[in-house]
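Asker: okay, structure incoming, though there's no sequence with it:
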């Protein structure tokens, strides 16, 4: 067997896995988002299908990606879990040592500041991505209450997209960990059908304020949006 060929293959699937992991870490691939198909990655990266599959296997082992079967299946980014974390700050979030009030206070303070930075750093590509995320929320709203889980993940993706636009990966990582706390959204799951429309209206207003370069308005709407959610989940 050609040892150079074997080494090249090992390097390629590890490189693919690393590239996808970096995109997840930096926030350009968000929880619940579907990864490109094997066929698309093979064509885009000029690698073999076996290399792509091996890369997916590594990401599944790291608990970063899950493989879903069926017509709507594929490889999807998983919400943060304790396997993905290290360090006291992440442990604090992952093991639910914070009260709901502390989580609510964190979101209120961090996201209202993050959106101001995002407005200042917003470019046309960011805006297109933000509107794409918003349109995904709209699509699940139109499908109705049977799509609450998908609606919530799409909602989170808008918030994480704003954090990514702000340009500091620490914002993305801290917010991603916070939004990964399932108990924070537990109460919302019961109330969601009657609140989905209002939630979407809030997100739309935030995006429009960002598009119009109105940081104060974007921060005000963000705080009102989070405050209402926090009151419901208390």
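Answerer: Nice, I can see it. Treat the numbers as computed from the prediction; the structure is a model and nothing was measured.
Asker: please count neighbours and contacts with C-alpha atoms only from this point.
Answerer: Will do.
Asker: now the helices for the protein?
Answerer: Taking DSSP state H, the helices of the chain run over residues 3-26, 38-45, 49-61, 88-94, 100-121, 124-143, 148-166, 169-179, 182-211, 215-233.
Asker: among these, which comes closest to residue 67?
Answerer: Closest of the helices of the chain to residue 67 is helix 49-61, at 7.7 Å (criterion: C-alpha to C-alpha).
Asker: contact partners of the closest one?
Answerer: Under the criterion C-alpha atoms under 8 Å, 6 or more residues apart in numbering, residues 9-10, 12-14, 16-17, 21, 38-39, 41-42, 65-67, 75 lie in contact with helix 49-61.
Asker: and here's the other structure:
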């Protein structure tokens, strides 16, 4: 199908401003992809070149497209965190951390009182969680509404949630009975926490560099 109309520079500027105003958290990648789609469809289907009317007729589609982009952002962070987690078992330097963690928690459970073991298990991941939350904060008002900022650090909550579950007396007691099981659970919490921290620091740097023009 041939173009019915060619969008003007003024309309293209209006379109970008409209999306940024109506969907303040939209990522650059999602916005660019959405603009490309809307421009293509608008030029093919418009009868009178009325962009405002076209957008009004496509509000539901635009909202779904933005929501899909948000969901993709969450999946990206989760996937990268898991990939980083598995590197702790494949890369020599990180593998040393994993082995040390397993041996540390096994020794802890074999030689110390359960109350001390439990406290150490709670305190260490909480310190990493707090550090991750602090280092992952981006307070700049120009950036805080971006999806990539809002969902930065969401993966630090998985190990923190597992810590809360260990607070259940019966579950904690069952795990502490077996040093090997305790070592696996505790090491998973620590290693996943470290993986999440690495991803937080990586993407915070990327975000600040990518959007540095907004901070001038």
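Answerer: Happy to help now that I have it. Keep in mind that this is a model prediction, so the values were computed, not measured.
Asker: and the TM-score between these chains?
Answerer: The pair, once superposed, lands on a TM-score of 0.28 when counted by TM-score structural alignment, normalised by the length of structure 2; 91 aligned residues with a C-alpha RMSD of 5.0 Å.
Asker: one step back: adding mean neighbour count, write the helices of structure 1 out as CSV.
Answerer: Converted to CSV, these look like this (neighbours: other C-alpha atoms under 10 Å):
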stretch, mean neighbour count
helix 3-26, 15
helix 38-45, 13
helix 49-61, 18
helix 88-94, 15
helix 100-121, 18
helix 124-143, 17
helix 148-166, 22
helix 169-179, 20
helix 182-211, 17
helix 215-233, 18
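Asker: if I look at the residue sitting nearest the centre point of structure 2, how far off is residue 56 of structure 2?
Answerer: Compute the mean C-alpha point of structure 2, and by C-alpha atoms, centre = their mean the closest residue is residue 77, 3.7 Å away. Taking C-alpha to C-alpha, to the nearest Å as the measure, residue 77 of structure 2 and residue 56 of structure 2 are separated by 33 Å.
Asker: residue 29 of structure 2 now?
Answerer: 23 Å.
Asker: which helix runs longest in structure 2?
Answerer: Using DSSP H, we find that the single longest helix of structure 2 is helix 179-210.
Asker: and the angle from the helix or strand residue 159 of structure 2 falls within to helix 179-210?
Answerer: Here residue 159 of structure 2, judged by DSSP states H and E, is contained in helix 157-165. Helix 157-165 of structure 2 runs at 140 degrees relative to helix 179-210, counting by axes from the mean of the first three to the mean of the last three C-alpha atoms, to 10 degrees.
Asker: by contact count, what packs against the helix or strand following helix 157-165 of structure 2?
Answerer: Later in the chain than helix 157-165 of structure 2, the nearest helix or strand by DSSP H and E is helix 169-176. The criterion is 3 or more C-alpha pairs under 8 Å, 6 or more residues apart in numbering; DSSP states H and E, and the helices and strands that helix 169-176 of structure 2 contacts are helix 179-210.
Asker: show me where structure 2 has its strands.
Answerer: Under the criterion DSSP state E, structure 2 carries no strands.
Asker: list the buried residues of the helix holding residue 159 of structure 2.
Answerer: 159-160, 162-163 (16 or more other C-alpha atoms under 10 Å).
Asker: how about stretch 116-125 of structure 2?
Answerer: Buried, per 16+ other C-alpha under 10 Å, within stretch 116-125 of structure 2: 117-118, 121-122, 125.
Asker: I'd like these as CSV, with distance to residue 135 of structure 2 appended.
Answerer: Shown next, in CSV, are the buried residues of stretch 116-125 of structure 2 (distance: C-alpha to C-alpha, whole Å):
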residue, distance to residue 135 of structure 2
117, 28
118, 26
121, 22
122, 20
125, 15
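Asker: with those residues in mind, which one is nearest to residue 52 of structure 2?
Answerer: residue 125 (51.3 Å).
Asker: can you tell me how far the nearest residue to the closest one once chain neighbours are set aside is from residue 12 of structure 2?
Answerer: Nearest residue to residue 125 of structure 2 in three dimensions, chain neighbours excluded: residue 190, at 5.9 Å (C-alpha to C-alpha, 6 or more residues apart in numbering). Separation of residue 190 of structure 2 from residue 12 of structure 2 (C-alpha to C-alpha) stands at 48 Å.
Asker: these two: which is more packed in?
Answerer: Neighbour totals were compared for residue 190 of structure 2 and residue 12, and residue 190 leads with 24 against 14 (other C-alpha atoms under 10 Å).
Asker: circling back: for the residue nearest to residue 125 of structure 2, which residues are in contact?
Answerer: Contacts of residue 190 of structure 2 (C-alpha under 8 Å, 6+ apart): 101, 124-125, 159.
Asker: would you mind confirming that residue 189 of structure 2 makes contact with residue 161?
Answerer: No: using C-alpha atoms under 8 Å, residue 189 of structure 2 is not in contact with residue 161; the gap is 9.6 Å.
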